[in-house]
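**Q** Got a predicted model here, sequence first, then my questions.
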Amino acid sequence: MEIASLTMRPDAEDTRSAAVEFALTTAFMATVFSLVRWVVGTMPATATARELSMRVAVVSVIIGFVIVGFACSPPGRFSGAHMNPAITLGLYAAGSFPGRRVLPYLLAQTAGSIAAAVLARIVWGSPLSGRPVRWTVVQPGPGWTGASVAVAEAATLMVIVGVMCWMTARRPGWPAAWLVGGLFGLQGALLGTLTGGSANPARQLGPALFSGEVHLLAVYLLAPVAGAMLTGWVAHRLLIPRTRDFGPATVGTTSP
């Protein structure tokens, strides 16, 4: 099977699907930003690093369940509920997502990230844009360089997309939404206070643009895509010998 061309013109169904993806991404990211504002943003100045880690883990676990809810909802089943450009491009590289939908989905997810940041700021006011929340932008912990963050972000998506491709080829009956949501929640809990645990370019884009915190922004945008596409490309050639569709089960994701 050859991967479909990105230049194919989307049809009306593709446009509707991208519109749903925009709505899902906006709602999902607004939920994430709100969780960060109320769980992490209310942490006292005297809080310890352990308390921060616990709060980040709580947010990440909740986000994992939120991913499952969005993916299993009727709109999620209609669009696939990627809510993550890296997932869209990874599935495209795996030959499991039509090329004509890639650009509309990427635009929808980008716009959704920005719209969600604006919406959260309107709803929650200045606490969202002030410290320590800073529009909920993520940054790496002490000692983490751009290279180490890039490796961690890419590896995270390699694992997640690899699991998705393996399930599609070998265990199509498994609950993909639950497994993928669990993986995103786990990576956020483990890496949130280390690398920032973004694992989603849309997770970082809107907050970075509004906060002005663009340190390592290119890493957070490109590394997950590189990891996802590399794994998808390998799976397309070694694991998935014929066309298969991921269908409604997948996957948005992010972390605090």
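**A** Thanks, I have the structure now.

**Q** CA atoms for contacts and neighbours, from now on please.
**A** Noted.

**Q** Which helix or strand contains the closest residue in space to residue 202 that isn't next to it in sequence?
**A** In space, and not counting its chain neighbours, residue 202 is closest to residue 113: 5.4 Å by C-alpha to C-alpha, 6 or more residues apart in numbering. Here residue 113, judged by DSSP states H and E, is contained in helix 102-124.

**Q** Measure how far that helix is from the centre of its chain, please.
**A** Mean-position distance between helix 102-124 and its chain equals 12 Å (C-alpha atoms, centre = their mean, to the nearest Å).

**Q** re the thing from before, so what's the residue nearest to residue 202 up against?
**A** Shown in contact with residue 113 (C-alpha atoms under 8 Å, 6 or more residues apart in numbering): 25-26, 29, 202-203, 205-207.

**Q** what separates it from residue 205, distance-wise?
**A** 7 Å (C-alpha to C-alpha, to the nearest Å).

**Q** ok, and the most crowded of the contacts of residue 113?
**A** residue 203 (35 neighbours; other C-alpha atoms under 10 Å).

**Q** Alongside the first one, take a look at this:
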Amino acid sequence: MSEQGLLKRSIAELIGTYMLVFLGTGSVVTTVLLVQGSDSIAGNAFFVGIDIAAWFAIGISFAIAIIAMIYAFGHISGTHINPAVSIALWATGRFPAKDMLGYIVAQLIGASLASFTIVAILGSRAVDTGLGATAMFDGVSYGQAILCEAVATFFLMLTIMGSAVDKRAPAGFAGLAIGLVVAADVIVVGNITGSSLNPARTFGPYLADFLLGGSNLWWQFPIYIIGPIAGAVIAALLYDYVADAKENN
């Protein structure tokens, strides 16, 4: 990471999170608009009109945004674009507390601006789709949702540690590895919790939805704080133990 000041690095985080949420949740909004009016299969609430092909497309959209931003800003801010990642790096002693707080504020602002931009482009029909807000699907309990987000984020953070944080990793492949694991997470657990993995990614759509007359899903927000942060911190600590990462960096 470069020695840029906190303000410049935070701006990079804001832009990176903006692109992540705009392209990622934008793909959800577009998908819902395309399938709007589709009926669910009787007796199968798991199917809501978005099939596995659509989840694949959504996952790839998130992956492309992440890959692009890692290669654009990785050398400037590290491209956390996720409060859970910033907190995990702080928890393992790699990131100062003041920088972590600056990054998280920037990430939340970037995510919110992205959601409001989608509405500015598509109008109220975007709000009617839910703006790509993450939520528990039918038959999923609160505890199951937290566990799901923790496991999926564990995979993400483990990949970040091994491909980007550990200096022994082959150079140049971090963006691809991280983007692809996010795509896989979205494809597998998208229809369970929406596959957030990222408190900021959930915060932006929740805020815009709430302020613009859409759904009020704030009661589910703890899922997307507890799950991702727990998964990320456990992954970072476990990687340090298994790989002796600190001793070799």
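**A** On my side now, so go ahead. None of these values were measured; they are calculated from a predicted model.

**Q** Got a TM-score for the two of them?
**A** Superposed pair, TM-score by TM-score structural alignment, normalised by the length of structure 2: 0.84. Supporting alignment: 231 aligned residues with a C-alpha RMSD of 2.2 Å.

**Q** one step back: start and end residues in structure 2 for the very next helix or strand once past the helix holding residue 113 of structure 1, please.
**A** Downstream of helix 102-124 of structure 1, the next assigned helix or strand under DSSP H and E is helix 126-129. The alignment of helix 126-129 of structure 1 onto structure 2 (TM-score structural alignment) covers residues 124-127.

**Q** Check stretch 102-114 of structure 1 too.
**A** Under TM-score structural alignment, the match for stretch 102-114 of structure 1 is residues 100-112.

**Q** From the chain's centroid, how far away is stretch 196-210 of structure 2?
**A** With C-alpha atoms, centre = their mean, you get 9 Å for stretch 196-210 of structure 2.

**Q** my bad, stretch 58-72 of structure 1
**A** With C-alpha atoms, centre = their mean, you get 11 Å for stretch 58-72 of structure 1.

**Q** Which residue in structure 1 aligns with residue 203 of structure 2?
**A** So residue 203 of structure 2 corresponds to residue 205, using TM-score structural alignment.

**Q** what does residue 17 of structure 2 give?
**A** Residue 17 of structure 2 maps onto residue 25 in structure 1, by TM-score structural alignment.

**Q** I figured its match hits residue 83, correct?
**A** Yes - using C-alpha atoms under 8 Å, residue 25 of structure 1 is in contact with residue 83, at 4.8 Å.

**Q** Pull up the overlap in contacts between the two.
**A** residue 109.

**Q** Buried residues of the match of helix 126-129 of structure 1, list them for me.
**A** Of the residues in stretch 124-127 of structure 2, 126-127 count as buried by neighbour count, 16 or more other C-alpha atoms under 10 Å.

**Q** mean offset of that stretch relative to structure 1 (after superposition)
**A** For stretch 124-127 of structure 2, the mean deviation from structure 1 after alignment is 0.9 Å (mean C-alpha distance after the TM-score superposition for structure 1).

**Q** chain center to that stretch: distance?
**A** 22 Å.

**Q** One more: stretch 144-151 of structure 2?
**A** Counting by C-alpha atoms, centre = their mean, stretch 144-151 of structure 2 comes out at 14 Å from the chain centroid.

**Q** Can you tell me what sits against that stretch?
**A** 136, 189, 192-193, 195-197, 223-224, 226-232.

**Q** One more pass at 10 Å, please.
**A** The contact list for stretch 144-151 of structure 2, computed with C-alpha atoms under 10 Å, 6 or more residues apart in numbering, reads 135-137, 140-142, 153-154, 156, 185, 189, 192-198, 220, 222-235.

**Q** What of stretch 119-128 of structure 2?
**A** With C-alpha under 10 Å, 6+ apart, stretch 119-128 of structure 2 has contacts from 26, 29-30, 32-33, 113-118, 131-133, 205, 208-210, 212-215.

**Q** Just the buried residues from those, in ChimeraX please.
**A** Of the contacts of stretch 119-128 of structure 2, the buried ones go into a single ChimeraX selection, burial set by 16+ other C-alpha under 10 Å:
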select :26,29,30,32,113,114,115,116,117,118,131,132,133,205,208,209,214,215
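
**Q** which one's the longest helix in structure 2?
**A** helix 6-35 (DSSP state H).

**Q** Tell me which residues touch the spatially most distant residue from the centre of structure 1, please.
**A** Taking C-alpha atoms, centre = their mean, the residue of structure 1 most remote from its mean C-alpha position is residue 46, at 31.0 Å. Residues near residue 46 of structure 1 by C-alpha under 10 Å, 6+ apart: none.

**Q** Understood, closing this out.
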